[in-house]
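> Predicted model and sequence below, questions to follow.
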Amino acid sequence: MRTIVGACLAIGIGLSIGQPAEAAKTRSLFCVLVPHFKDEYWLSVGFGLEQEAARQGVELLFFEAGGYRARAAQIAQLDICVARGVDAILIGAVTSDHPDLMDAVSQAAQDIPVFGLINELHATGLHGSIGVDWQDMGFVLGDHLRVLHPAGSAPRTAVFLNGPEEAGWTGPLEIGLRDGLAGSAVTVLEVFRADTGLRQQLALTETALERHPDVNYLIGNAPAIEAAIGLLANRPDAERPLLLATYVNHTIKRSLMNGNVLAASFDDPILQARMSIRQAVSATTPGQRPIGPEVVLLTNSDDNLGQVGISPAEYFPSLQ
């Protein structure tokens, strides 16, 4: 694999990166399975994986399923990894609990250590898992709005553009958002769901704005907020809702810095990726509880947004 030059800074986290593993006679080979790279978020994950793999003397094979509804493709990719006899499999699952994928993961884990990557995964036999609690990702946004608009203040409205129901993070995200909004003057008028490709989220955002043209806040995943920025730029005379993102990618970081986005949840995908490689290199016994960095809230008034770690603009992993 190619060597990555440079480093991404993480904020709010105090985790050291450790020293590279001593060179072994044979380099370890890990499979990495992700839902898709249509969302720039997963590019930051891939970059962090390659950074730490280079430090640890690990070679990576990247597989992209194609979306959160590409369950059969991800199962086939698992089979390929098992047949290759890799040393570990890191899987960003397209679903947290569908029995077909759970069975495939459990079967693979009988032969090769399997580690959950970012997304929640309920399969048995996992050797470990890295990820944040997506209820926290929703809660920090809801709580931010609660502070801005406490109960008894002027009523405000919001729509929520979520990912697909199949994805393991979308349900906890909505629960956390509603928990954070408890005791506020903000009402969620409607929840919309679709895969997190830009095309699907663009259609979703258009529908949301057509149904609720006077909404005060649009809360959504990164591609949905990207779509909203473009749509609202073409409506200069219309009432513009304020935008909040449920996670950070390249566009969301730029939009926080230029003021187009009010706030976003940040789970440091590069750091999570580094942690995943270190876990897979060092884990000797299965059954570790999921671990991950602290979720923090970023706002467009923060003065350290330039230090938020994401992958370089030109980065894209080599896929199998």
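Structure's in. What do you need? Residues are numbered from 1 along each chain as shown.
> going forward, measure contacts between C-alpha atoms and count neighbours the same way
Will do.
> Double-check that Ala7 belongs to a strand.
No: according to DSSP: H, G, I helix; E, B strand; the rest coil, Ala7 belongs to no strand; its state is coil.
> Surely Ile291 touches Val132?
Yes: counting by C-alpha atoms under 8 Å, Ile291 touches Val132, with 6.9 Å between them.
> Those two - which one has more neighbours?
Using other C-alpha atoms under 10 Å, the more surrounded residue of Ile291 and Val132 is Val132, with 22 against 17.
> Which secondary structure element is home to the more buried one?
Assigned by DSSP states H and E, Val132 belongs to no helix or strand.
> who touches the longest helix along the chain?
Scanning the chain for the helix with the most residues, using DSSP state H, yields helix 40-56. Outside helix 40-56, the residues that touch it by C-alpha atoms under 8 Å, 6 or more residues apart in numbering are 1, 3-4, 19-22, 34, 36-37, 59-60, 248-250, 269-274, 276-278, 281, 310-311, 315-317.
> one more structure, for comparison:
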Amino acid sequence: MNTSLKSLSTTALIVAGLTTSAAAQDAIWPFDVVNSADGGSEIVSYQGLEKAEKPWHICVLFPHMKDSYWVGVNYGIVDQARKLGVKATILEAGGYTEAAKQVSQYNDCVALGVDAIVIGAISEAGLAKSMAEGNEKGIVQVGVINPMSDAAGARIFANYDDAAEAGAKFLAEMADGNPMRMVHFPGPQGSGWAEASTEGVERGIEGSAIELLEAKYGDTGKSIQLRLVEDALQAYDDVNIIYGTAVTAEVAKQALEEAGNDDALIAAYYSNEGMVDLVKSGVVTATVTESPVMEARIAMDLAVRILEGKDHLVELNPSMTVLTKDNIDGFDMSRSFAPADWEPVYAVE
């Protein structure tokens, strides 16, 4: 293993609280990740490269940039490309319903003659044929954010079942044996990560007093999530917990107020920038973050390491944190979100 990847522990990391010094907030590296290759759970302290050996051309595919989560991923990709001194071309498909468009964009990347493709996949199955052809052409492929198999030479993504389980366990502890009724809003069906989150919720509330009424799947656009929450509140009496995507948590208060439900808890199993103020104000009880900006930085670093024949890890999961009103002020937001004035960038020359 490269000396820049220092072993810390053999135990997987999901933490519920933290403190961060000002000095640590100013530094990008190191960042703790779980080396999950071959079912492992070793925590390593990841240290990125300072510069690439040459200005490689890396194409990056996103499902969309409709919310601050993926805008943060864009920031991580772009800023790391600039630090490494590589060229980046960034394409976004427009939403999780646009799997065919992402396949077309993958082929566009190949036509550009790029050295590597970093993929935030809408559907790995949909990309399988194109990725196989990319491998045959010698194009380095790295998966980022959304789960991916060893079709990619390396990948870093959150285990959303673990993230959802961590948040669900926190809510079960809050319930403290009092019966509560939950509706879960996982995200788009067929994405893989949404279904995984439902599995995590089921594990997290097992043996608790929380009843899962339904998992309502749908795209993560605000209007769609609002409609799903409204539908759930009409279908079920006495909903106590709205748990789901960050977008769900953003719109849930409006739906609850319109339904006259003043007591339900709102929580998210991943975070976007909107979660920060909502958690601080107490509107959202808890949210889980896996630091997507750092996932993006590491994906770019992995692509360069593979291109340059350097030692690299092949499957990584980011460390995760359950954020609440009590600990959010101690969290380094630059690892999860873009700066407030950041606008999406589509090319780094």
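Cool, the structure landed. Remember, it's a predicted structure, so these values are computed and weren't measured experimentally.
> Superposed, what's their TM-score?
TM-score for the superposed chains, counting by TM-score structural alignment, normalised by the length of the first structure: 0.88, backed by 307 aligned residues with a C-alpha RMSD of 2.6 Å.
> just the strands in the stretch 151-300 of the first structure please.
156-162, 186-193, 217-220, 242-245, 263-266, 296-299 (DSSP state E, counting those that start in this stretch).
> Rebuild these as CSV, extending it with mean neighbour count and distance to Gly171 of the first structure.
Output for the strands of the stretch 151-300 of the first structure, formatted as CSV (neighbours: other C-alpha atoms under 10 Å; distance: least, C-alpha to C-alpha, whole Å):
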stretch, mean neighbour count, distance to Gly171 of the first structure
strand 156-162, 22, 9
strand 186-193, 16, 11
strand 217-220, 25, 13
strand 242-245, 24, 16
strand 263-266, 26, 16
strand 296-299, 20, 19
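> Kindly reformat these as JSON lines and extend each row with distance to Ser255 of the first structure.
Shown next, in JSON lines, are the strands of the stretch 151-300 of the first structure (distance: least, C-alpha to C-alpha, whole Å):
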{"stretch": "strand 156-162", "distance to Ser255 of the first structure": "18"}
{"stretch": "strand 186-193", "distance to Ser255 of the first structure": "22"}
{"stretch": "strand 217-220", "distance to Ser255 of the first structure": "14"}
{"stretch": "strand 242-245", "distance to Ser255 of the first structure": "10"}
{"stretch": "strand 263-266", "distance to Ser255 of the first structure": "10"}
{"stretch": "strand 296-299", "distance to Ser255 of the first structure": "10"}
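> Now do the contacts for the residue mapped onto Thr196 of the first structure from the second structure.
Aligned by TM-score structural alignment, Thr196 of the first structure pairs with Thr220 of the second structure. Thr220 of the second structure makes contact with 187-188, 245, 247-248 under the criterion C-alpha under 8 Å, 6+ apart.
> What of Val186 of the first structure?
145-146, 149, 155-158.
> Same check for those, but in the second structure.
Retained in the second structure by both residues aligned by TM-score structural alignment, their matches' C-alpha atoms under 8 Å are the following of those: 146, 149, 155-158.
> tell me which of those residues is nearest to Leu101 of the first structure?
Ala158 (34.4 Å; C-alpha to C-alpha).
> my guess is that closest one contacts Ala185, does it?
No: using C-alpha under 8 Å, Ala158 of the first structure makes no contact with Ala185, being 10.5 Å away.
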